[in-house]
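In: Attaching a predicted model along with its sequence, questions to come.
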Amino acid sequence: MPRGLAAAVVAVFLLCLAPARLSAQTDAPRDSQPAKRDTARTPAPRSRAWYERLSLRGYTQVRYNRLLETNPDLTCAQCDRSIGRNNGFFIRRSRIVLSGEVHPRVSVYIQPDLASEANGQLHYAQIRDAYFDLFLDSAKTLRLRVGQSKIPFGFQNLQSSSNRLPLDRDDGLNSGLPNERDLGVMGYWSPPTARHRFKVLTDSGYKGSGDYGVVGLGIFNGQTANRAEQNDGQHAVLRVSYPFQLPGGQFVEAGVQGYSGRFVIPSSQRTAGLNAPREFDDRRVAASLIVYPQPIGFQAEWNVGRGPSFSREGTPTIREEHLSGGYAMVMMRTKPGSHVLTPFARGQYYDGGKKLDTDARHHRVRELEVGAEWLPFSAFELTASYVASDRRTSDFAAPDAREQGRFLRLQAQFNY
């Protein structure tokens, strides 16, 4: 990202501090003499220590993907490394969240994942989120988020994996931000009505994404989560999304978002002998529409942009090329007795490179997933989905590879 643009973004954040100063003056007592209280009968309430304001929660997902499998060579490393040959039961995620308000103006959110993979070995611990929210006004409508957190691009990217119906995010939008997170500073603005609706959509079981602001603006490194920065520029991101409530009570959320920056493909992600530039433009724009399941819902997102992609035309190399893709999904939330059953169907398409793959491997994905999530009680969920997939890839080692297949997936999720 040009340094001038970065400076402009920082200037916006500094200007946001003005409401905080004004709020501090407004909140101060007008009379320097405190009102007299009868302390003989009513003891003063004990202020809680910062560590007493923290809460601990988490979830674990255990999967099996090999039922009714027609092609064991069909894989999707970005989606789930346990898809395909030589795989069995797999802990996809095992996360613990430490969060809370340690001050009226500061909250903390730390989430490690105990089921990460490293060099083919499983169950390594890795930081997913480690950020602090600094509220700039007493109403908490404006805040800065500092640290490693989700980048506000795409509804399904922001939706928690514990809350999402399909077992994996779509290739189209998620290929721009694998792991959905990066190090940076985000600014979020949420007026009270929107904040309340974001909370209702999450707490009610309607599969909301949480409060990432009506407006989200930020700068971040751009190499994705847990990866060192590789150049002197940052990415910039902007998202605008609003949860409308129709007269009948139906919630509808619409949003637009985009990011831009320069991405570096390190030598470890290139095949030896492949001659290609080191740095590439990396920019996208996307639109989102969510009709929440009350009881029938619809969800669709689409993005277009440019990014690094392997090209076999002429001399094989990595080039900046056009990309596009997204998904559409229908779902229905039903409540048989005390249970919650939510069947869904999602179709997705993506045509473009994946910048974290070897040689920024080019993908053309067509996939249909039909499944259902069963929630018998709050601590346990079971999801089953049947997938029909057609994936064509191109890199230096395999310039024209294609795998098609179908398989049944099961996931048990434990919430604690």
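Out: Good, I have the coordinates.
In: Please make it C-alpha for all contacts and neighbour counts, starting now.
Out: OK.
In: what ranges do the strands span in the stretch 101-250 of the chain?
Out: Secondary structure of the stretch 101-250 of the chain (DSSP state E, counting those that start in this stretch): strands at 106-118, 121-135, 142-150, 181-189, 215-220, 235-245.
In: Reformat those strands as CSV; add distance to Ser389.
Out: Formatted as CSV, these follow (distance: least, C-alpha to C-alpha, whole Å):
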stretch, distance to Ser389
strand 106-118, 24
strand 121-135, 26
strand 142-150, 28
strand 181-189, 27
strand 215-220, 33
strand 235-245, 31
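In: how about the ones you listed in JSON lines, adding distance to Ser161 and mean neighbour count?
Out: Shown next, in JSON lines, are these (distance: least, C-alpha to C-alpha, whole Å; neighbours: other C-alpha atoms under 10 Å):
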{"stretch": "strand 106-118", "distance to Ser161": "12", "mean neighbour count": "18"}
{"stretch": "strand 121-135", "distance to Ser161": "12", "mean neighbour count": "18"}
{"stretch": "strand 142-150", "distance to Ser161": "12", "mean neighbour count": "23"}
{"stretch": "strand 181-189", "distance to Ser161": "13", "mean neighbour count": "24"}
{"stretch": "strand 215-220", "distance to Ser161": "21", "mean neighbour count": "24"}
{"stretch": "strand 235-245", "distance to Ser161": "20", "mean neighbour count": "20"}
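In: Nearest to Ser268 among the ones you listed would be which one?
Out: Ser268 lies closest, by C-alpha to C-alpha, to one member of these: strand 106-118, at 14.6 Å.
In: Quick check: which helices or strands does the closest one pack against?
Out: Strand 106-118 is packed against strand 90-103, strand 121-135, with contacts defined by 3 or more C-alpha pairs under 8 Å, 6 or more residues apart in numbering; DSSP states H and E.
In: quick one on the thing from earlier: wait, which of the strands of the stretch 101-250 of the chain is closest to Thr383?
Out: That would be, of the strands of the stretch 101-250 of the chain and by C-alpha to C-alpha, strand 106-118, which comes in at 19.3 Å.
In: Name the surrounding residues that touch the closest one.
Out: Applying C-alpha atoms under 8 Å, 6 or more residues apart in numbering, the contact partners of strand 106-118 are 91-102, 122-135.
In: got the buried residues for stretch 349-361?
Out: Under the neighbour-count criterion of 16 or more other C-alpha atoms under 10 Å, stretch 349-361 has 349-361 buried.
In: quick one: which of the helices and strands packed on strand 106-118 is nearest Arg169?
Out: It's strand 90-103; of the helices and strands packed on strand 106-118, that one is closest to Arg169 (C-alpha to C-alpha) at 13.2 Å.
In: Next up, a structure to set beside the first:
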Amino acid sequence: MKKRLSAAISSVGLILGTSLFSPAGAQEIDLYVDTVTKQVYTEPGKNRVKMGTFQQVQKGANRQDKKSSDRQAQKKTDQPAQKDSVQQARKDSSQQAQNEPGPAFVHEPLPERPKEEHWYDRMHIRGYTQFRNSTTVSGDKDAVVYWPDRSVGEDTSFLIRRARLILYGDITDNLYLYFQPDFASTPSGSTTGNFGQLRDAYADISFDDKKEFRVRLGQSKIPFSFENMQSSQNRLALDRADGINTCCRDERDIGAFFYWVPAEIRERFRELVANNLKGSGDYGVFAFGVYNGQGANRVELNNDMHMVARVTYPYQFSNGQIFEAGVEALHGRFVTSNGPVNGITPVMVAPAKGFVDERVAVHAVLYPQPFGLQAEWNWGRGPQLNGVQRLITESPLTGGYVQATYKYDSGPWGILFPFVKWQYYEGGQKFERNAPKNLVNDWELGVEWQVTKAIELTAVYHMMNRTDVLNAPYERFRADAVRFQVQWNY
């Protein structure tokens, strides 16, 4: 580019110099500039635009009169020189044009075409993985069978508890998609783990610009309880409490749910998660829905749907502290399975559509700012194996938990969440064969250390007092276990 400008300046200087010092009435010179290479030429050509016609500039009348005789005397001599200069300038410009590359043609710039937008351009991806290890340190070591976590008990080692990849995004202004498989699942009865299995696949269809009213269709979480709604990615305790979690297999099912939440509260739900306050996410201030009732990834076994309703509200005090409270209920009929217990298969005393399955629950959450308190309790009825293990009948159930925590920000060392949790449950384990009675009275002492946003370490001392609900005749056991988890978020 510097060479081009230098050549252009030289050409213009040469030509203008020739013109300025030519006598009055000297030949006029037309100059042309190439719109691509910016070269100056003395004759028209392709891509060249005329700059103008150049001639001698009059400096003043006195000077003109004084030198008029000299110019007349030199006229014959200057004319050949002028011609030689012009010819040399043309020759130099022509040679420069040959040396400088340029396009063969020039056209007007085309108008920019609007970028074609595809639905997948608006999708995002994230996920997390949980890696666990546990050691039973005392009690009935040989009898430990902990159904929520296969890394607890004898003959166990490392375990990938969850390996989830989430695709999500607003496909349009009124359609939101969410898809979450888990690649660390183990189907019932299988001795091989780490299968890929669907957890969530749903669409949110909103009816207004603020998305205060929406319907969720597909497989998703059932709006019952607080801890069930809270992602295991955010939860402090390694597992959900039996008393609440026994309502819904994997907390999910296929159904249709209606959610309503004011825009201001919707934003508050979002901030509770974004600000690392262990929120549950946006499941509406009011929720109502119907779903199959047999649990996630389970075949429907009756022509009957469960119904669920939930009301919750996160109230913010003037000092910024947030307290959330709510109530929920569900009702339907559940078809359980049966099999031999001590050689005898229990009889199921229930209509063809299954056992009554109903609950009502309350929850209250004081978010950790920095002290936090979380509690839930539910009451209801469901299928349960009787005391002599010969009949499966409808029986009452009750249970819940209380958890206290403290959020400590240690600056460059990360964030610590020490916590203590007590849980209790007495009732049937409806998703297991024969719906055995489960009696749980556990304590957990632990701490979660968020080293960075991407890496979290959790250590828990778990004092178990519960029932082996996986193996007949469903004996009780007591044991203490030390449990560890590393979670990486991406």
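Out: Thanks, I have it. Only a predicted model underlies this, so the values are computations on that prediction, with no experimental measurement involved.
In: Mind checking the TM-score on these two?
Out: Here the TM-score for the pair of chains, by TM-score structural alignment, normalised by the length of structure 1, is 0.86; 375 aligned residues with a C-alpha RMSD of 2.0 Å.
In: hey, where'd the helices end up in the stretch 301-416 of structure 1?
Out: Taking DSSP state H, counting those that start in this stretch as the test, none of the stretch 301-416 of structure 1 falls into helices.
In: picking up where we left off before, any chance of a markdown table for the helices and strands packed on strand 106-118 of structure 1, columns distance to Glu369 of structure 1?
Out: Formatted as a markdown table, these follow (distance: least, C-alpha to C-alpha, whole Å):
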| stretch | distance to Glu369 of structure 1 |
| --- | --- |
| strand 90-103 | 18 |
| strand 121-135 | 27 |
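In: residues in contact with Arg85 of structure 1?
Out: Per C-alpha under 8 Å, 6+ apart, neighbours of Arg85 of structure 1: Pro72, Asp73.
In: what does it align to in structure 2?
Out: Here Arg85 of structure 1 is matched to Glu154 in structure 2, going by TM-score structural alignment.
In: now swap in Arg283 of structure 1 and tell me
Out: By TM-score structural alignment, Arg283 of structure 1 lines up with Glu358.
In: equivalent range in structure 1 for stretch 279-296 of structure 2?
Out: Using TM-score structural alignment, stretch 279-296 of structure 2 pairs with 208-225 in structure 1.
In: to the chain's geometric centre, what's the distance from that stretch?
Out: In terms of C-alpha atoms, centre = their mean, to the nearest Å, the centre of stretch 208-225 of structure 1 is set 8 Å apart from its chain centre.
In: ditto for stretch 304-324 of structure 1
Out: Distance, centroid of stretch 304-324 of structure 1 to centroid of chain: 25 Å (C-alpha atoms, centre = their mean).
In: Kindly report the same for stretch 338-358 of structure 1.
Out: 13 Å.
In: Equivalent analysis for stretch 129-149 of structure 2, please.
Out: 32 Å.
In: try stretch 55-63 of structure 1
Out: Using C-alpha atoms, centre = their mean, the offset of stretch 55-63 of structure 1 from its chain centre is 17 Å.
In: Buried residues in it, which are they?
Out: Neighbour-count burial for stretch 55-63 of structure 1 [16+ other C-alpha under 10 Å]: Gly58, Tyr59, Thr60, Gln61, Val62, Arg63.
In: and those as JSON lines, adding distance to Gly326 of structure 1 and secondary structure?
Out: Shown next, in JSON lines, are the buried residues of stretch 55-63 of structure 1 (distance: C-alpha to C-alpha, whole Å; DSSP: H, G, I helix; E, B strand; the rest coil):
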{"residue": "Gly58", "distance to Gly326 of structure 1": "29", "secondary structure": "strand"}
{"residue": "Tyr59", "distance to Gly326 of structure 1": "27", "secondary structure": "strand"}
{"residue": "Thr60", "distance to Gly326 of structure 1": "27", "secondary structure": "strand"}
{"residue": "Gln61", "distance to Gly326 of structure 1": "25", "secondary structure": "strand"}
{"residue": "Val62", "distance to Gly326 of structure 1": "26", "secondary structure": "strand"}
{"residue": "Arg63", "distance to Gly326 of structure 1": "25", "secondary structure": "strand"}
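In: Tabulate the residues you listed (TSV), appending distance to Ala236 of structure 1.
Out: TSV is the format used below for the buried residues of stretch 55-63 of structure 1 (distance: C-alpha to C-alpha, whole Å):
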residue	distance to Ala236 of structure 1
Gly58	31
Tyr59	31
Thr60	33
Gln61	33
Val62	35
Arg63	35
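In: can you pull the contacts of Arg262 of structure 1?
Out: Contacts of Arg262 of structure 1 (C-alpha under 8 Å, 6+ apart): Met1, Gly222, Gly233, Gln234, His235, Glu279, Phe280, Asp281, Asp282.
In: 6 Å - rerun?
Out: For Arg262 of structure 1, the contact set (C-alpha atoms under 6 Å, 6 or more residues apart in numbering) comprises Phe280, Asp281, Asp282.
In: picking that back up, ok, the buried residues of stretch 55-63 of structure 1 vs Glu381 of structure 1, which is closest?
Out: Out of these, the member with the shortest distance to Glu381 of structure 1 (by C-alpha to C-alpha) is Gln61, at 9.3 Å.
In: which ones are touching His462 of structure 2?
Out: Glu444, Asp480, Ala481.
In: So which of those sit within strands?
Out: Glu444, Asp480, Ala481 (DSSP state E).
In: Name the residues of stretch 73-85 of structure 2 that are buried.
Out: Buried residues in stretch 73-85 of structure 2 (16+ other C-alpha under 10 Å): Lys75, Asp78, Gln82, Ser85.
In: can you put those in TSV and add secondary structure?
Out: Listed next are the buried residues of stretch 73-85 of structure 2 as TSV, based on DSSP: H, G, I helix; E, B strand; the rest coil:
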residue	secondary structure
Lys75	helix
Asp78	helix
Gln82	helix
Ser85	helix
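In: From those residues, pick the one nearest Gln389 of structure 2.
Out: The closest of the buried residues of stretch 73-85 of structure 2, once distances to Gln389 of structure 2 are taken by C-alpha to C-alpha, is Ser85, at 118.4 Å.
In: burial count for the closest residue to that closest one other than its chain neighbours?
Out: Take Ser85 of structure 2 and drop its neighbours on the chain: the residue closest to it by C-alpha to C-alpha, 6 or more residues apart in numbering is Thr18, 6.8 Å away. A count of neighbours around Thr18 of structure 2, defined by other C-alpha atoms under 10 Å, yields 23.
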